[in-house]
Every structure is written in C-alpha cells, then in structure tokens.
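Trainee: just need the structure, nothing else, for what follows:
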Amino acid sequence: MTKYLPLFPLGIVVYPGEKLNLHIFEPRYKQLIQECITNKTTFGIPSFLENGIGEYGTELKVLRVEKKYDNGEMDIKTQALGIFRVIKLDKQAPGRLYPGGEVQPQETDLSGDVFFRVEIEKLLRQLYEALHITSLLLSLPADFKSFDVAHHLGLSLEQEYLLLQTKSEADRQDFILQHLRAIVPVVHETERLKERVKMNGHFKNLTPPEL
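Mentor: All right, here's what the predicted structure looks like:
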C-alpha cells in the first residue's frame, strides 16, 4: 500500500523514534512545513547521498514550532515515525513549490538478540573509554535498539543509510558488531601511538637489560 508524501531531501539519515530539530528557511520548505502544521499531516526526509536522492527515507511529524522569524523562517522540532521506500519522485508536488513522492511504508523488525545487545554495549563502552567520551553512554536504555546508537558509532553517511534499509534488528545488530569489532582495536592502537609520540624527546629512565 502506498501514499503520497511531501518530501524534504537532506544529506542525513533519520531513524524511527529520533527527534530532529530543523531550521526552515527556503520558500518551498516553508510552504511544506506550514501545510503540515495547518493540516496536521506528515512529511518525508529521503536521504540525499553523493549520487542523488536515495530510495529510502523516514516519515516525520512536526511536534511544535520553537521560533518564528519575521521573514517566515522557522525553528521546528520533529519526530521520526517510520521508514519508507520512494516509488515515484516528483521534483515538484502538484501545485506546490516542494518535492513530493509516492512512497511505500516499510515494516521494521525491532526484536533483536539480547546477546548481541550485550556485546554491542560492551564494545561501545570500550570505544568511548578510548575516546574519553564515556558520558554519552549514561542515557542508554537497557533495551536499546540499533537505531538508538546508530549516530554514535562513527558510521559514514553511506553506512547509516545501509542500516536504515536493513529490515531485521538482528541483522542491524550484526552490522554494528562488525563495525565495532573492526574500529575498537584501531582506536586503541591510535591511543597507544599518541602515547609513544608524547614520549619522544622526553628524558627516559630505563633499566638496561642484563648482558
């Protein structure tokens, strides 16, 4: 089953449940957001990648307008709902300034594997400790999902987009684990290298080996 959505392409990936703050300044998107507010309708953010607008995106609702400017610009708070696939894209929705498109909502499994979750948290803690940013983990819920941590893994935009398309939570967890298993040792080695560089030029108090 498909539906028609106003579209707001951006060079980001937005995950279901995520809250996103946006500053709206282009006339076409001021029109889009104003109509969503007036009609209590939703809009979509398809990810804009290097080769153009991606096939997948996320549907969002406007929570509230934080600030309105004299020139019609707005600061808004939004929340992401679900994932969609673009079936047909219109560079301009009929009679509108902004793009639109026929989209197909995608089912997203959120069940996952508890053992994967434990391993992800363990590796995340190792990564953040190595980077000295452990405070980021304080608000992580016990039953966190892949989407809750996806923006905090050091993924590229393309990797985040690939995660958005992955329908199974277990597969997303596996993707994250592979990434963390690859990156954590690199970060640890980088920290060790930094320490070795710092020691260069210092007076060294070393015990010579017995000959």
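Trainee: C-alpha from now on. contacts and neighbour counts both.
Mentor: Noted.
Trainee: show me the helices in this structure, by range?
Mentor: Here the chain has its helices, by DSSP state H, at 27-39, 114-131, 146-149, 157-165, 169-199.
Trainee: could you dump those helices to CSV with mean neighbour count and distance to residue 9?
Mentor: Compiled in CSV, these are given as follows (neighbours: other C-alpha atoms under 10 Å; distance: least, C-alpha to C-alpha, whole Å):
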stretch, mean neighbour count, distance to residue 9
helix 27-39, 16, 10
helix 114-131, 17, 31
helix 146-149, 18, 20
helix 157-165, 19, 13
helix 169-199, 15, 24
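Trainee: export these as JSON lines, with columns for distance to residue 10.
Mentor: Listed next are those as JSON lines, based on distance: least, C-alpha to C-alpha, whole Å:
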{"stretch": "helix 27-39", "distance to residue 10": "12"}
{"stretch": "helix 114-131", "distance to residue 10": "28"}
{"stretch": "helix 146-149", "distance to residue 10": "18"}
{"stretch": "helix 157-165", "distance to residue 10": "11"}
{"stretch": "helix 169-199", "distance to residue 10": "23"}
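Trainee: OK, contacts around the closest residue to residue 163 other than its chain neighbours?
Mentor: Nearest non-adjacent residue to residue 163, counting by C-alpha to C-alpha, 6 or more residues apart in numbering: residue 172, 6.2 Å away. The contact partners of residue 172, taken as C-alpha atoms under 8 Å, 6 or more residues apart in numbering, are 146, 163, 166.
Trainee: could you also give me the structure for this next sequence, so I can compare it with the first?
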Amino acid sequence: MASSKPGNDIPLFPLSNVLLPGGELQLRIFEPRYLDLVRECTRGGTPFGVCLIAEGREVGLPAAAAAVGTLADIIDFTTRGDGLLGITARGGGRFRVTRTRVRADGQVRGDITHWPEEPAIEVPVELALLPTILERLIDQMAPHYRNAPRQLYDDASWVGFRLTELLPLAPDEAQHMLELTDPTRRLAELRDILPRFQRD
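Mentor: From the prediction side, this is the model:
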C-alpha cells in the first residue's frame, strides 16, 4: 500500500486505464499541470490519485474522473528518448472522491476518503486454478512481478488485482473489479469471464 499518508486534498490524474493496488504504472509527463503534480508529490513525499476517466480525454481540457481511484506513489524517474519526463508509480490504497475542483492551470484536485484495506483471505480451493493462470501471465507479460514472494499467490486480493491488471478487460470492467470489496467475489467474477479469452 502507499507508504505516505496524504491529507484529504490530493492532485488527481485521470487516465483511460485503471491502476490497481500493488500495480505499476508508467507515465509520460509533458503537460505543465502534471509536471506541477510530480514536483508537489516529490517534494512532499506524497502520492497522487489515479482515477479512470468518466468523461473527456487524458490530454487537453480537464477530464471528469470516476469516484473511486487508487493512490499512486512515484518510485522512479526516467528521461525518455523523446526528451520528456517518464515516471513509474506504484498503486497503494483505494479512495473515494467526495469533491473535485479544477485549478486555473487545469490540474484536477480531489477531496478524498480512504477505503480500508481488504481482509487477508486465502484463495479458496475452488478458485485454485487462478494463481496458476496468473503465474503464466506474469511469465509472459509482466516480468517485474516474477520475483514476487510465493505467498502472494495465496492472497486472494493480490491474485485478483494482478489478474485484473493483466487480462484484457475493458476499462469499465477493470473499474468494477477495483470497486469490489470482497476479494473472493472478485476472483469468482474473473473466473467466470476467463472463457472469453480462451483461444479456439
């Protein structure tokens, strides 16, 4: 989870995809409002909030953000080949936005309430195939998770969030999985949609 404890007012970064707790996000930063966001979070050691875009676009006019999002801590910086700033952020706890406002420079700010962490629940026996599927996906698509402690594959929340991240879900489906508060229900719903992704 996010290492820092922000106040109720945080900068928001509306995106066209969903950041899950424990996930990693690569961002290319070029708009002044987001350069200011990076400076603020780096200086204060505080996270920003990532929310799925409910209406609008990532670039240009401020977008309307979904009400539930994920805190993101900046963990790395790079200078990209195009000369722009790149950052890597890691997803922490979830939050609900209670009020938003837009600064003069277009940066979206939100008043938030923090969601409690999910209870630690082992993957149920009837869903035991899902960690195996996840391990295969990580081997093919997400090498940064290959060294994850083995015990995480027994954690229903971690398995569910990683499957949500790696399966080709539509953004609104990923948002639905983010908003679920029962980790076993999340796994059951993911199991039920897996046949969509099986090759003929």
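Trainee: residue in the second structure matching the residue nearest to residue 163 of the first structure?
Mentor: Matched by TM-score structural alignment, residue 172 of the first structure corresponds to residue 186 in the second structure.
Trainee: excluding its backbone neighbours, what's nearest the residue mapped onto residue 90 of the first structure from the second structure?
Mentor: In the second structure, the residue equivalent to residue 90 of the first structure is residue 101, according to TM-score structural alignment. Spatial nearest neighbour of residue 101 of the second structure, excluding adjacent residues (C-alpha to C-alpha, 6+ apart): residue 109 at 5.4 Å.
Trainee: so what's the residue count around the residue in the first structure that that neighbour lines up against?
Mentor: For residue 109 of the second structure, the aligned position in the first structure is residue 100, judged by TM-score structural alignment. Here the number of neighbours of residue 100 of the first structure (other C-alpha atoms under 10 Å) works out to 24.
Trainee: count of neighbours near the match of residue 90 of the first structure?
Mentor: With other C-alpha under 10 Å as criterion, residue 101 of the second structure counts 14.
Trainee: that one touches residue 112, doesn't it?
Mentor: No - counting by C-alpha atoms under 8 Å, residue 101 of the second structure stays clear of residue 112, with 12.0 Å between them.
Trainee: which ones are touching the match of residue 109 of the second structure?
Mentor: 4-7, 89-93 are the contacts of residue 100 of the first structure under C-alpha under 8 Å, 6+ apart.
Trainee: among these, which two are most distant?
Mentor: For the contacts of residue 100 of the first structure, the farthest-apart pair by C-alpha to C-alpha is 4 and 91; their separation is 13.2 Å.
Trainee: of these two, give the one with the bigger neighbour count.
Mentor: Remark: of residue 4 of the first structure and residue 91, residue 4 carries more neighbours, 17 against 13, as counted by other C-alpha under 10 Å.
Trainee: the more buried one touches residue 105, doesn't it?
Mentor: No - here residue 4 of the first structure lies out of contact with residue 105, judged by C-alpha under 8 Å, at a distance of 10.7 Å.
Trainee: which residues are in contact with the counterpart of residue 123 of the second structure in the first structure?
Mentor: By TM-score structural alignment, residue 123 of the second structure lines up with residue 113 in the first structure. Listed by C-alpha under 8 Å, 6+ apart, the contact set of residue 113 of the first structure reads 169-170, 173.
Trainee: I'd like those laid out as a markdown table, including distance to residue 32 of the first structure.
Mentor: Below are the contacts of residue 113 of the first structure laid out as a markdown table (distance: C-alpha to C-alpha, whole Å):
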| residue | distance to residue 32 of the first structure |
| --- | --- |
| 169 | 32 |
| 170 | 36 |
| 173 | 35 |
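Trainee: nearest to residue 140 of the first structure among these?
Mentor: Distances from residue 140 of the first structure to these, taken as C-alpha to C-alpha, are shortest for residue 173 (15.4 Å).
Trainee: the closest one against residue 112, yeah?
Mentor: Yes - between residue 173 of the first structure and residue 112 there is a contact at 7.3 Å, judged by C-alpha under 8 Å.
Trainee: anything in contact with each of the two?
Mentor: With C-alpha under 8 Å, 6+ apart as the test, residue 173 of the first structure and residue 112 reach no residue in common.
Trainee: do you know how far residue 123 of the second structure is from residue 169 of the second structure?
Mentor: Here the distance between residue 123 of the second structure and residue 169 of the second structure works out to 21 Å (C-alpha to C-alpha, to the nearest Å).
Trainee: over to residue 183 of the second structure?
Mentor: Residue 183 of the second structure sits 17 Å away from residue 169 of the second structure when distances are taken as C-alpha to C-alpha.
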